[in-house]
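In: Got a predicted structure here, sequence first:
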Amino acid sequence: MTAVDTDGWVRTSREGAVLTVTLDRPDQLNAQTPATWAALKAVGDSLDDGVRVVVVRGEGRSFSAGLDRSLFSGDPATAGGLGQLGSMPAELAQERIREYQAGFRWLRSPGIVSVAAVQGHAIGAGAQLALACDLRVMTENASLRLPEATLGLVPDLTGTSTLAELVGYGRAMEVCVTGRPVTAAEALTWGVANAVVPAGELDAAVATLVAALTAPPVGAVRETAALVRSAVRNTPEAQDAAERAAQARRLAELAGR
């Protein structure tokens, strides 16, 4: 089954427990707009309990080159543009950005593991979409870049927290402030990429990873994913308690209670 959002250029298809979300604007290198983020949020809102893995892809030669150029207009009349946001009262601008962030944050929802399949450029919003996923498979020619600071802006689509979790304070600071690209080789060394493969092997590598993610019992995967996510923020004591509670639930299920 395939569904297409023609306004946001987002296409979805599902095969069993695996949902694939594709940015489908290859002629514009999958540049994103507020309609894209609304479409992504709608996908997250529509998830059902049968989905175990979400794969995020970009059609064509690049994952996503970031914001559509039209959004850089300083004209307050440009819908969704930076000028329009800048002309709003701070509270309203923040609420609008919060809505945009919701198109990214759901990729770490309870019950799913998300995988970004990244080829070519992943810039700005594109990099943050890849970072929003739990795991990333990148092609050898791929790179991630967060250039917002060099444009007088900040990464605001959940990118700072997800990057810092992955690479630590120092590297995240350097990448976010300088805006330099992170190559696939660096991403692999830093733990941002789980695998780096030739461009022609991306589909096969993602399929292999998805098969491994869906092989264990669903309950065990969901509990384990929740524990790994909480581990980066919990105190050791809180995490120990979370592990105990999760294991008790798994044992009770296995015992038929």
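Out: Arrived safely.
In: can we go C-alpha only for contacts and neighbour counts from here?
Out: OK.
In: Show me what the longest helix belonging to the chain is packed up against.
Out: The longest helix of the chain (DSSP state H) is helix 236-254. On a contact count with 3 or more C-alpha pairs under 8 Å, 6 or more residues apart in numbering; DSSP states H and E, helix 236-254 meets helix 218-231.
In: Does anything pack onto the helix it packs on? Which helices or strands?
Out: So helix 218-231, by 3+ C-alpha pairs under 8 Å, 6+ apart, packs with helix 236-254.
In: now the angle between helix 218-231 and the helix it packs on, please.
Out: Between the axis of helix 236-254 and that of helix 218-231 there is an angle of 170 degrees, by axes from the mean of the first three to the mean of the last three C-alpha atoms, to 10 degrees.
In: Contacts for helix 236-254, please.
Out: Contacts with helix 236-254, where a contact means C-alpha atoms under 8 Å, 6 or more residues apart in numbering, come from Gly219, Ala220, Glu223, Leu227, Ser230, Ala231.
In: Tabulate those residues (CSV), appending neighbour count and distance to Ala122.
Out: Below are the contacts of helix 236-254 laid out as CSV (neighbours: other C-alpha atoms under 10 Å; distance: C-alpha to C-alpha, whole Å):
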residue, neighbour count, distance to Ala122
Gly219, 13, 33
Ala220, 14, 32
Glu223, 19, 30
Leu227, 17, 28
Ser230, 14, 27
Ala231, 16, 27
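In: re earlier: what comes up buried for the longest helix of the chain?
Out: By neighbour count with 16 or more other C-alpha atoms under 10 Å, helix 236-254 contains the buried residues Gln239, Ala242, Glu243, Ala246, Arg249, Arg250.
In: The last one and Ala220: what is the separation?
Out: What that stands for is Arg250. For Arg250, the distance to Ala220 equals 7 Å [C-alpha to C-alpha, to the nearest Å].
In: do the third one as well
Out: Here the criterion is C-alpha to C-alpha. By it, Glu243 lies 12 Å from Ala220.
In: now swap in Leu209 and tell me
Out: Look at Leu209 and Ala220: by C-alpha to C-alpha, they are 17 Å apart.
In: now Glu253
Out: Looking at Glu253 against Ala220, where the rule is C-alpha to C-alpha, the gap reads 10 Å.
In: hmm, who's touching the helix or strand in which Ser13 is found?
Out: With elements delineated by DSSP states H and E, Ser13 resides in strand 10-15, which encompasses its position. Judged by C-alpha under 8 Å, 6+ apart, the contacts made with strand 10-15 from elsewhere in the structure are 1-5, 19-24, 36, 39-40.
In: this is the comparison structure:
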Amino acid sequence: MGTENLLVDIKDGVALLTINRPKVLNALHTSVIAELQETFEALNANQAVKAVVITGSGEKAFVAGADIAEMAVMDAQQALVFARTGQKLVNYIGTMPKPVIAAVNGFALGGGMELALACDFIYASENAKMGLPEVTLGIMPGFGGSQKFARLLGRSRANELIFTGKMLTAAEAKEWGIVNAVLPLAELVGKALETAARIAGNGLLGVAHVKEAIRRGLDMTEPDGMDYESVLFASLFASRDQKEGMGAFVEKRKPNFTGS
């Protein structure tokens, strides 16, 4: 499995997806966005895949941004289509039931930062640099960055970061709550795969329902979010995974979850 610009390796329920354009720092051309959309849809449909890790090829960049050479000649209508295409991708990643971990191995700027933010959480290498520098090019974030940063960081910090176009170091990004862990470059992907494997060993339906509860609950009042959580919680008691997980606990054995 893979495409012209993407490498995919599936092992023990975990898919490692690598954006493979190191000569242009893995920049997001329209064709790459289309390939990512198709690949994520395929991974989501693949019953052998329980979790996904996405990273960039080489040691310099996760994704240095959208392809500036392509964007430079766009008119307003083309830019709208481009933004909506990117937003479709990040929305799909954020709403697909399978968890996605970003292993940011260098620059994650502009569209690359927005791609990482679409994932469920981020691990970064010590050499990572992250931010939304679009205003330094006379534009603004278009793949949801203004909305995601405002929700993650709060209005003031999002305003400061985006207005200035500042790049954060990996340590700063961790301090700001953007990344969960900072690791040596050589250990980054291995750690992300290890975490993904641990997730893959859990009940896939339970993980998917937690992802949905958190994502949708953030747009609800706390009482409404708790009510929604209880509905999802109860629905799992009609699943085979619930019977298997609790049965395995009582019988003191390892569960064999099937995602059903």
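Out: Yes, it's here. Since this is a predicted model, take the numbers as computed values, not measurements.
In: Superposing both, give me the TM-score.
Out: Overall, the chain-to-chain superposition scores 0.86 on the TM-score scale (TM-score structural alignment, normalised by the length of the first structure); 239 aligned residues with a C-alpha RMSD of 1.9 Å.
In: Quick check: the farthest pair among the contacts of strand 10-15 of the first structure?
Out: Across the contacts of strand 10-15 of the first structure, the longest distance by C-alpha to C-alpha is 20.3 Å; it joins Met1 and Thr36.
In: ok so, going back, and which of the buried residues of helix 236-254 of the first structure is nearest Glu140 of the first structure?
Out: So of these, ranked by how close each gets to Glu140 of the first structure (C-alpha to C-alpha), first place is Gln239, at 36.0 Å.
In: corresponding residue for the closest one in the second structure?
Out: Using TM-score structural alignment as the criterion, the counterpart of Gln239 of the first structure in the second structure is Gly225.
In: From what I see, Ala193 of the first structure and Arg136 are in contact.
Out: Yes - with contacts defined as C-alpha atoms under 8 Å, Ala193 of the first structure counts as touching Arg136 at a distance of 5.0 Å.
In: Mind checking which of the two has more residues around it?
Out: Set side by side, Ala193 of the first structure and Arg136 show more neighbours around Arg136, with 26 against 23, by other C-alpha atoms under 10 Å.
In: buried stuff in the one helix or strand that one maps to?
Out: When elements are defined using DSSP H and E, Arg136 of the first structure is found to belong to strand 135-139. Using 16+ other C-alpha under 10 Å as the test for burial, strand 135-139 of the first structure gives Leu135, Arg136, Val137, Met138, Thr139.
In: Can you check which part of the second structure it sits on?
Out: Counting by TM-score structural alignment, strand 135-139 of the first structure lines up with residues 121-125 of the second structure.
In: how far does the longest helix seen in the second structure sit from the chain's center?
Out: Using DSSP H to assign secondary structure, the helix with the most residues in the second structure is helix 76-95. Computed by C-alpha atoms, centre = their mean, to the nearest Å, the chain-centroid distance of helix 76-95 of the second structure equals 15 Å.
In: What is the strand holding Arg136 of the first structure packed up against?
Out: The elements that strand 135-139 of the first structure packs onto, with contact taken as 3+ C-alpha pairs under 8 Å, 6+ apart, are strand 113-118, strand 195-197, helix 202-214.
In: Adding distance to Leu166 of the first structure and mean neighbour count, write the ones you listed out as JSON lines.
Out: Below are these laid out as JSON lines (distance: least, C-alpha to C-alpha, whole Å; neighbours: other C-alpha atoms under 10 Å):
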{"stretch": "strand 113-118", "distance to Leu166 of the first structure": "14", "mean neighbour count": "26"}
{"stretch": "strand 195-197", "distance to Leu166 of the first structure": "14", "mean neighbour count": "21"}
{"stretch": "helix 202-214", "distance to Leu166 of the first structure": "19", "mean neighbour count": "15"}
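In: Can you tell me which of those is nearest to Leu157 of the first structure?
Out: The closest of these to Leu157 of the first structure is strand 113-118. By C-alpha to C-alpha, the value is 15.7 Å.
In: and for that closest one, what are the contacting residues?
Out: Contacting residues not belonging to strand 113-118 of the first structure are listed as 52-58, 62-63, 107-108, 130, 133-139, 142, 202, 206, 213, 225 [C-alpha under 8 Å, 6+ apart].
In: do that again at 7 Å, thanks
Out: Strand 113-118 of the first structure is contacted by residues 52-57, 63, 107-108, 130, 133-139, 142, 206 when judged by C-alpha atoms under 7 Å, 6 or more residues apart in numbering.
In: which part of the second structure lines up with that strand?
Out: Aligned by TM-score structural alignment, strand 113-118 of the first structure falls on residues 99-104 of the second structure.
In: Centre of the chain to the matching stretch, how far?
Out: The chain centre lies 5 Å from the centre of stretch 99-104 of the second structure; the measure is C-alpha atoms, centre = their mean.
In: again with stretch 39-52 of the second structure
Out: 14 Å.
In: Quick one: residues in contact with the match of strand 135-139 of the first structure.
Out: Applying C-alpha under 7 Å, 6+ apart, the external contacts of stretch 121-125 of the second structure come out as 101-106, 116, 170, 179-185, 188, 192.
In: Check the gap between Val53 of the second structure and Ile122 of the second structure for me.
Out: As judged by C-alpha to C-alpha, Val53 of the second structure and Ile122 of the second structure stand 10 Å apart.
In: again with Val49 of the second structure
Out: Taking C-alpha to C-alpha as the measure, Val49 of the second structure falls 19 Å from Ile122 of the second structure.
In: before we move on, what about Leu218 of the second structure?
Out: The spacing between Leu218 of the second structure and Ile122 of the second structure, counted by C-alpha to C-alpha, is 19 Å.
In: Next: Ser57 of the second structure.
Out: Ser57 of the second structure sits 16 Å away from Ile122 of the second structure, taking C-alpha to C-alpha as the criterion.
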